[in-house]
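[1] After the sequence you'll find the predicted model.
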Amino acid sequence: MDNVFINKDTFKGAYILSLSHLFNKKIENATLYEKYATLAALVNKQLRTNYELTNEYVVKHNMKKTIYFSMEFLMGRLITSNLMNAGYAQVVKEAFDDFGFDLNEIEHAESDAGLGNGGLGRLAACFLDSAASLSLPLYGNSIRYKKGFFVQRFENDQQKEYPDAWLNKPFYWEERKEDEAIQIPYFGYVKDIKLIDPVWVKAVPYDVKVVGADNNVVTHLRLWSTEKSEWQTYQDNEYLEMVDKISESLYPDDSTEQGKVLRLQQQYLFSAAGIKSAILEHKKLGRDVRDLHKFYTFQVNDTHPTLIIPELMRILMDEENLGYDEAWNIVTQSVAYTNHTILAEALEKWNIKIFRSLLPRIYEIIQEMNRRFKIVLEENQVPVEKVYQMQLIGANNVRMANICIYASFSVNGVAALHTEILKNIELNDFYNLYPDKFNNKTNGITHRRWLIHINPELTSLINNLIGTEWQKDLSLIKKLVAFKDDQKVLDQVKAMKLSKKRQLIQKIYEDTNVRLDENAIFDIQIKRLHEYKRQLLNALNIIHTYLRLKKDPVFKKNFHPQNFIFGAKAAPSYIMAKGIIELINKMSKVINNDVETNHLLKVVFVENYNVTYAEYLFPAADLSEQISTASKEASGTGNMKFMLNGAITIGTMDGANVEIVAEAGIENAVIFGMSAEEVTRRYKENGYKPRKIYDEDVRLQEIFEFIRNLTPNKTHFDFILQNLLTSDYFFVMADFASYVEAQENANKLYQDQKSWWKMSLMNIANAGFFSSDRTIQQYNDDIWHLDYIKL
């Protein structure tokens, strides 16, 4: 097919024709959605050529692939990255200027694909982009959720969840592959390794194209959708409802047994279907199943896809008739595991009763793996009490992380500090047994979306200063260091930031009716709402600042106006997190409506934070809130997006903050709080007394009093306050004084404008290390060993 994007006039002709063909409309009568749909259909059709060429190349050269299994892929709007990476954006913009269309407005007609929730999904999306842009044969594997995480609305200041039915409109980037459907069995019972009377569900793949930047490589993300199976003889309403539920929504509520079964069904679905389709492809290409590990690496992103391990064993033994040892040899050379959590309580475990009932044959295989692993532990003289902690099956649960570590040839953390904590504390027993498996791969972000797309103002500033080569290799951005004392350049950085603030001010005003001050410090905390991320610490300081502005004229006179902006969703059943959202919303109303101080202090919690909202927030930030309890955040990637767009980190030495400070210099960040070592020591000593801190700090007493007066019922927020006074597991009270001081320092720093914009430029200039291209290159060099697609 000829390239309709070859120049402006060819594209305009094709666009007019396509609009007429799809919607029977002329340019002047088309709705915004019809304009978008026509563009998406044309782009997707054009990409098919490169997609087919990529596939042909991979097959012809008998290339090894990596299949990246992840429960989430938070892709954002694909029209944006596809136009940019394919190199069509300029032609389309010029044509649309002729038509009198605004390309930005048309791009916004696409819904965010509801395939993820937070950092895990956004990272996976960056990895797909980077791998395709580096010309590597890496393919994503997940579930085609009919509904996204949820749409968040605030009602009476509380989070309410509504279905995110993002697939109600056609998703132009996907292609249904009915002929590659896989039959998935649940329940039943095992007799002589055969599964008898299972309930069959059909998994149908939809492939979504992933476009490499300027290299014609197009790979895919495979999403599995559930449908009724023709193998299932008895199909009543209960069966049809079950089938529908499996691919209905991301992270269904698992507070009930039914919810737990559903989550396990989801995990088995995309694990088993992904593995089976790889084996079918491998055999179709005439290759021996014994060579599977030479042609595939299965990367397990967090523990959700753990079941690929016993499922691969099952297929190799039960269907391919290999012995256990031979099958195990293949599995342990083809599976690699990425750990994303330090919180021991967050390491996934499944109740044996639920597991055995849903997946009887898989459970048998894990039992046998466990039996053999215990022999390995005994042979290595692991003490008895540690054997119990390490085995794959506990007294009443199946331990997913333990299975991953035992079966994988590589176990990686996602930031230098995180990996050290895994090796020395959380997974130390496994590290002692398998030191060679453990390695670090610090996370990264794709600068194509998180700078070039969302911040054209900064992009053109960098291009003017150092040329455009950095767009291909982000490490070259370091050349900006040469301008750190150039006042003219620093003024341009400030002007860029002001223009991004104005765009955000407009969006927030339209959404919330709150008008922010463009001259204020924009202090932003956007991430999932979780106690360890400590949005609550941020809130306590804001209240303290407000109360101080009310009664301390000297402080008020010297205080630079500050806007505090939050964006976060809380899991629907996470009561504490939802309470913190309500608290921030309630306090913001008091603060924003106080005429004595609201010219100096405003607080906004944006509703339904998602990738599209993030694209406004990251470039507008002056201060990047990265205030998790040290040792709790595995890495973070929001911290990198802020840094790349010139925000200064105010944070603890946690996750990738440690490396951000190492790259940019501690003088270009505002660091506070306990270190990871101190936090670990205090847990061990078990002598933490938050009540004592409260009793000795009058500021905290005043804050608590303010919170109690936010609602007519003074005990409304007592569950939050009591938690702080009694357990305070994440050391909010312990770090409070240090954080208040850090915030005061940041406010003073901003008032020295020359120093501030120099710090900002130094953050941008030193963000090159945090490119996901670098991360993926390291995964490939150390773990996958894939060859490059050369088109």
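    Cool, the structure landed.
[2] drop to CA atoms for contacts and neighbour counts, all remaining ones
    Noted.
[3] who touches stretch 416-425?
    The contact list for stretch 416-425, computed with C-alpha atoms under 8 Å, 6 or more residues apart in numbering, reads 342, 412-413, 427-428, 431, 438-442, 631, 633-635, 654-656, 658-659.
[4] One more: stretch 677-685?
    Taking C-alpha under 8 Å, 6+ apart as the rule, stretch 677-685 contacts 629-631, 688.
[5] Which pair in those has the greatest spatial separation?
    Longest distance between any two of these is 16.7 Å, between Ser631 and Tyr688; criterion C-alpha to C-alpha.
[6] Just want to know which of the two has more residues nearby.
    Higher neighbour count among Ser631 and Tyr688: Ser631, with 24 against 17, using other C-alpha atoms under 10 Å.
[7] Just to be sure, that one is in a strand?
    No - under DSSP: H, G, I helix; E, B strand; the rest coil, Ser631 sits outside any strand and is assigned coil.
[8] so what's it up against?
    With C-alpha under 8 Å, 6+ apart, Ser631 has these contacts: 342, 417-418, 421, 654-655, 675-677, 679-680.
[9] before we move on, what about Lys64?
    Contacts of Lys64 (C-alpha under 8 Å, 6+ apart): 137, 294-297, 786-787.
[10] With Asn104 as the reference, measure out to it.
    Here the criterion is C-alpha to C-alpha, to the nearest Å. By it, Lys64 lies 38 Å from Asn104.
[11] second one coming, line it up with the first:
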Amino acid sequence: MKNKIQKENKIEEAAAEQVKNNILVEDARTGLSVDALKRAISNNLFYVQGKYPEIATRNDYFMAISYAVRDRMLQRWTSSVRQYISGKNKIVSYLSAEYLLGPHLANNLINLDIYSQMEQAVKELGFSLDWLIDKEVEPGLGNGGLGRLAACYMDSLASLEVPAIGYGIRYQFGIFEQAISDGWQVEDTDNWLRRGNPWEIARREISYDVKLGGHVQRYIDEKGKLINNWIPGWVVKGVAYDTPILGYKVNTANTLRLWKSEAPRTFDFQSFNAGEYSNAVNQKIICENISKVLYPNDEQIEGKKLRLQQQYFFVSCSLQDMINIHLRSGDKIENFYEKFVVQLNDTHPSIGIAEMMRLLLDVHRMEWDDAWKVTTKTFAYTNHTLLPEALETWDLELFASVLPRHLDIIYEINKRFLVDVTLKFFGNHQKIDSLSLIGEGRRKYIKMANLASVGSFAINGVASLHTELLKKTVLKDWYEFSPEKFSNKTNGVTPRRWMVLSNPQLTKLITSKIGDTWIKHLEELKGLEKYAEDPEFQQAWMEVKLEQKKKLTRKIHGTLGMIVNPESLFDIQVKRIHEYKRQHLNVLHIITLYNRIKRNPDIDIVPRTFIFAGKSAPGYRKAKLIIKLINAVGKVVNNDPDVKDRLKVVFYPNYNVTNAQKIYPAADLSEQISTAGKEASGTGNMKLSLNGALTVGTLDGANVEIRECVGEENFFLFGLTADEVEKTKSEGYRPWEYYKNNKYLREVIDQINDGYFSQLDQLIFKELTDSLLYDDQFMVLADYQSYVEIQDKIDEAFRDKSNWARMSILNTARMGKFSSDRSIREYCNEIWKVESVPVELIDPSKTS
């Protein structure tokens, strides 16, 4: 009996030990404790990186930590994918040419809710988490607001537990890294993948062939049906690379699926044996070029062709993938739109309308009317521009050389569509020409916004003013033809990255007063309003702001060697460099302030630090001149002893998400000064205001709604309205008259022209000043005086520290509307008709 009991005790002890070991094994992959994280980092360093501590580099530790975090995301990711595919839920497919994600590590730690645990684990291993986070190179997958919006929306889709897949291109190189040399922008290669990417998983088993070029062979089959057989000139293979996008404190992890282009056959053995070594890999090089660079320069015809190939490549792969997922689930192709809704993020993916028709007609042998029904119930289109020249078009001959089958389909869509147009607008040839998918200029061209509009069941703008102007201007005839398609979905930003991650001190202060649920329900920031008049809270608020400004001053000094005063007013304009965004209007004001000091060196002036950042498109000459002008003026102002450091001009190079996270929290003043009626929405304006910056701006884009929310008294408004801009132009705008009649403006322009800021070189900025004086399309001179006057009022306001703090608090408190969570809820409820699907975690030990 005694032996039996001893034996049973040993069995129980062994079982307990096995359970303990299983828990340890599980903890190594999924545990969230400090000890589990330390063990995971050590294991990854040894088993994944193949290093031991004595020889491990900083990058080795970064990779080891990243893999530890990714492991903890994989259970959520696989659980989400399984639930979406096996369930009857609808899936949102977001098609975007760019995703400006920013670094992953810190954001994933926040969404997993293990930031403090990881910080402690790394500390106990002898390192600083911040030191390792700074090692991460951000993905070169986006450029500006379009890509950043896509990233915010992916974050919100996951945080709201909405089934979604983001589709795009896995660019090997980003748009470029920007350096400044002698004041000029210099572009260098953005080789963001050079040290590897721990967040992605290559899915080499998921690949699709994409045809390009060639011709269409037509014949009648044995059933008497016309067959269109596309004989391609060449074929490229798209290989899937997946990145999990984790929601905030939920089990949902959605997929960002990016396509890498490869040759179906990467090596020609016969050519190599014949001594033709270059020819042996020629096809590989040609195919890989498609996913090589984000936005290749399209000044030349080959660049334009490559852009079209890029757009079609990722759209074709994505639609083939969706159809494959749908059919593997046991569903029929006829009800594809019940499983997927596809959102076109601007016109870049609008070739998807024609590609969907091709796949349904040529591959799945559907009849035209049935295929058109599926297509038009699948797609929705977001327009992001009011600039007519930004509505994408393709030269018909170029298009035909790349996509001959799609040209046939577009012609057929157009023919059938124009029958309806003619019936509705009979005899109105202007409207018929406007709505046609084919433009009849000197050379025929295809209008991609029209293709997106005719093939989508919904069309939306991205700010209230933008949507109203769409209806009145660039899409006016479309609105008259299909008003039921139109709605507004004002952009938003994710508070996880743009507050919790980038401004932890302010997050902590806010949470100490109203709790932390505002992070997923941004409207709860309204609770801060009652503290706006509280002197103690005002002081704490401004102390946080000052600390952020000090951090930025250290970064500026480390990057540029420049010392700036953190007590000065930080006047921030950070965004893509473009004439309509009017960075040069800001510069005219800086020179005006400088001239005041030169006239009276003892003048009492509010010290200001002007901080610019942004990239110009490589081929955009005037935008590059604006960058040069900013730096030229800065060189004079920053080194003039009369200024006595009361003005400083900083151009912070290589603006990206990483740098934006340092700049936004430090801003006192947000410059949103685009010409009214030109900016679709903007999201930088939201991020800056959310972080407590006060806005100086025109009634343009989302500025209108921000001003309505924060209060007119807390927004510095200037300039012509959109209607006044159009009226001024129609009455014959003469910028020269503004120059002639305003002595201070005349003085500024003359200084630039006379070479005061360019070592007496009178030609360097002539192209820029001539455009202002004789062809001022963006009303810079018309708005100059109003801008200078409002800036003087800003000086007065900044002197009243208590009132400035009150306005800053209210700006943050009233930004609840501008969460990307709100935007996505509106898309889900009003366009996509998609519901949240909470994810149940799969136990890895119980899966077969």
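    Thanks, I have the structure now. Remember, it's a predicted structure, so these values are computed and weren't measured experimentally.
[12] Go through the contacts of stretch 416-425 of the first structure and flag which are in helices.
    When those are checked against helices (DSSP state H), the matches are 428, 431, 658-659.
[13] Looking at those residues, which is nearest Asp2 of the first structure?
    Closest to Asp2 of the first structure, out of all of those and judged by C-alpha to C-alpha, is Glu659, at 46.8 Å.
[14] Skip the chain neighbours and tell me the closest residue to that closest one.
    The shortest distance from Glu659 of the first structure to any non-neighbouring residue, by C-alpha to C-alpha, 6 or more residues apart in numbering, is to Ala416 (7.4 Å).
[15] Tell me the counterpart of the one you found in the second structure.
    In the second structure, the residue matched to Ala416 of the first structure (TM-score structural alignment) is Ser464.
[16] about what we covered before: distance to Phe127 of the first structure added to the contacts of Ser631 of the first structure, as a markdown table?
    Listed next are the contacts of Ser631 of the first structure as a markdown table, based on distance: C-alpha to C-alpha, whole Å:
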| residue | distance to Phe127 of the first structure |
| --- | --- |
| Ile342 | 22 |
| Leu417 | 21 |
| His418 | 19 |
| Ile421 | 24 |
| Asp654 | 22 |
| Gly655 | 19 |
| Ser675 | 30 |
| Ala676 | 28 |
| Glu677 | 31 |
| Val679 | 32 |
| Thr680 | 32 |
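[17] Are any of these buried, and if so which?
    The neighbour-count test (16 or more other C-alpha atoms under 10 Å) marks 342, 417-418, 421, 654-655, 676, 679-680 as buried among the contacts of Ser631 of the first structure.
[18] what's the neighbour count on the residue nearest to Glu659 of the first structure?
    Residues near Ala416 of the first structure, counting by other C-alpha under 10 Å, number 21.
[19] Against Tyr779 of the first structure, how distant is it?
    According to C-alpha to C-alpha, Ala416 of the first structure and Tyr779 of the first structure sit 15 Å apart.
[20] And Asn598 of the first structure, by the same measure?
    Asn598 of the first structure sits 49 Å away from Tyr779 of the first structure, taking C-alpha to C-alpha as the criterion.
[21] quick one: contacts for the equivalent of Tyr145 of the first structure over in the second structure?
    Under the alignment (TM-score structural alignment), Tyr145 of the first structure pairs with Tyr171 of the second structure. The neighbourhood of Tyr171 of the second structure, defined by C-alpha under 8 Å, 6+ apart, consists of 140-141, 260, 291-294.
[22] Tell me how far Tyr171 of the second structure lies from Lys575 of the second structure.
    22 Å.
[23] likewise Tyr445 of the second structure?
    Using C-alpha to C-alpha, Tyr445 of the second structure is found at 31 Å from Lys575 of the second structure.
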